[in-house]
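> this one's structure only:
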């Protein structure tokens, strides 16, 4: 069978976390709403806030305060941000779940020889905690948040350094994400990019410039095969 051929040996596949591997909106918005209620403000609707998840906790807090017509300067305070992180760490996997097909797909890619890593703008310790809680951490050679690189997504440096941390070659790497920072970082790093249509993005995913769009995580493997076919054809044509 193909999955035992090790035909992905030498390739690294990078994954964004929130909105790509894991549907983490329930717990992120849950933390946001608990803090808003503590501040005497109304909670936000899940759908309204979920597209901001890729922008981080600070953007979520600002959105919550803006939606309530409250002073956004309070939303930007370090004390509130720290409260957000503490609450979130305590509820990080209450409702969050891996998207359907994630485990099987990761296992197949590893069986074919690919090195897998996570490149996320979520802090590394929180990312690892979430992956451990969901029993996904062992699939990845590295989990690389913004605190472990010289520049975060959308900088390509994040992806390049993540690949190297995992022991891979940045010239043979593919990014799988769901939002603009993923697509921009891949473009900056000269990597191909697969984008999910089920993630968290305020901009239509069709407008982000990904090389391939997928509607289900199970489609990642086929998308990778297509990109690699193009890679080897182009290399052959260059002689």
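Looks like it arrived, so ask away. Computed from a predicted model, the values in this text were never measured in an experiment. Numbers count the residues shown, from 1 in each chain.
> From now on I want contacts and neighbour counts done on CA atoms only, so please keep to that.
OK.
> all strands for this protein, in order.
12-15, 22-23, 97-98, 115-119, 142-144, 173-177, 192-196, 212-214 (DSSP state E).
> By neighbour count, which bits of the last one are buried? Give me those.
By neighbour count with 16 or more other CA atoms under 10 Å, strand 212-214 contains the buried residues 212, 213, 214.
> Looking at the residues you listed, spot the one nearest residue 98.
residue 214 (16.1 Å; CA to CA).
> count of neighbours near residue 231?
Neighbours of residue 231 under the rule other CA atoms under 10 Å: 13.
> Tell me how far it lies from residue 222.
From residue 231 over to residue 222 the distance is 14 Å, taken as CA to CA, to the nearest Å.
> got the residue ranges for the helices in this structure?
25-38, 46-50, 57-67, 72-75, 78-90, 102-111, 124-133, 156-165, 180-189, 220-238 (DSSP state H).
> and the shortest one, what other elements does it pack with?
Contacts defined by 3 or more CA pairs under 8 Å, 6 or more residues apart in numbering; DSSP states H and E place helix 72-75 against helix 57-67.
> putting a second one here so we can go through both:
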């Protein structure tokens, strides 16, 4: 490969379940709220699939799986409590997936523009990436509040790429869920799917162009897509 062979390409990454393993802290916050309401906590492995669709969805689905009825009036109070607890514990156990940071640095060295297109609120995404010292690796970090329509609408990817200064015609999405593969198809852009994320949909039904099991496989997958 040439030294700057990715010049002009923009790679958009999902956040939770794609760049970082944030489930321990998100489920930790959920469990503290469940216990405070007299409900049983959810085991981490049984609740990982709840992550990736935004805080309100995590809260609603988590309470439903714990056997609680949801009402919107009480839900607003719970949501505010969830956000406050999560911000206070945003990077206790959350870490980038193995080899992720090294891959990001190599992609930048090859000339690629990197951005984040996530259904996590922009302020929470920035807080997490700041805590992990990853923010400066991305030209734009774009949550659902910063776009006209969130994933799986393709507008989320297109607008994130534009905010990063890139061209949506030369963009690739990286994600771990049907929300990501759907957004990529609707953009339309190619999609690299990671198998180590939070979706409970079988890999064969996920869509995407190439699936990787570890970030060590990422650059080979990317080069195949571009070729």
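Ah, there it is. The structure displayed is predicted, hence computed values, not measured ones.
> any chance of the strands of the first structure in TSV, with distance to residue 105 of the first structure too?
As requested, these are arranged in TSV below (distance: least, CA to CA, whole Å):
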stretch	distance to residue 105 of the first structure
strand 12-15	12
strand 22-23	13
strand 97-98	12
strand 115-119	11
strand 142-144	17
strand 173-177	13
strand 192-196	14
strand 212-214	13
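> what's the closest of the ones you listed to residue 78 of the first structure?
Here strand 142-144 is closest among the strands of the first structure (CA to CA), at 23.3 Å.
> State the span of the second structure onto which that closest one is aligned.
Here strand 142-144 of the first structure aligns to the second structure at residues 140-142, judged by TM-score structural alignment.
> Outside of that stretch itself, list whatever touches it.
With contact meaning CA atoms under 8 Å, 6 or more residues apart in numbering, stretch 140-142 of the second structure is reached by 114, 115, 116, 117, 118, 122, 125, 126, 160, 161, 163, 164.
> Hmm, residue 114 and the last one touching each other?
Yep, that's residue 164 of the second structure we're talking about. Yes. The criterion here is CA atoms under 8 Å, and residue 164 of the second structure meets it with residue 114 at 7.4 Å.
> Give the residues shared as contacts by those two.
138, 139, 140.
> The first one: what's it in contact with?
With contacts defined as CA under 8 Å, 6+ apart, residue 138 of the second structure is in contact with 113, 114, 115, 116, 164.
> What is the aligned counterpart of the first one in the first structure?
So that's residue 113 of the second structure. Residue pairing (TM-score structural alignment): residue 113 of the second structure is matched to residue 115 of the first structure.
> what's around the closest residue in space to its match that isn't next to it in sequence, how many residues?
Computed as CA to CA, 6 or more residues apart in numbering, the closest residue to residue 115 of the first structure that is not its neighbour in sequence is residue 12, at 4.6 Å. Residue 12 of the first structure is flanked by 28 other residues according to other CA under 10 Å.
> Counterpart of residue 12 of the first structure over in the second structure?
Under the alignment (TM-score structural alignment), residue 12 of the first structure pairs with residue 10 of the second structure.
> go on, residue 72 of the first structure?
Mapped onto the second structure by TM-score structural alignment, residue 72 of the first structure lines up with residue 70.
> Tell me how far residue 89 of the first structure lies from residue 19 of the first structure.
In terms of CA to CA, residue 89 of the first structure sits 18 Å off from residue 19 of the first structure.
> For the two, indicate the residue with more neighbours.
Neighbour totals were compared for residue 89 of the first structure and residue 19, and residue 19 leads with 24 against 18 (other CA under 10 Å).
> Apart from its neighbours in sequence, what residue is nearest the more buried one?
That would be residue 199: by CA to CA, 6+ apart, it lies 4.0 Å from residue 19 of the first structure.
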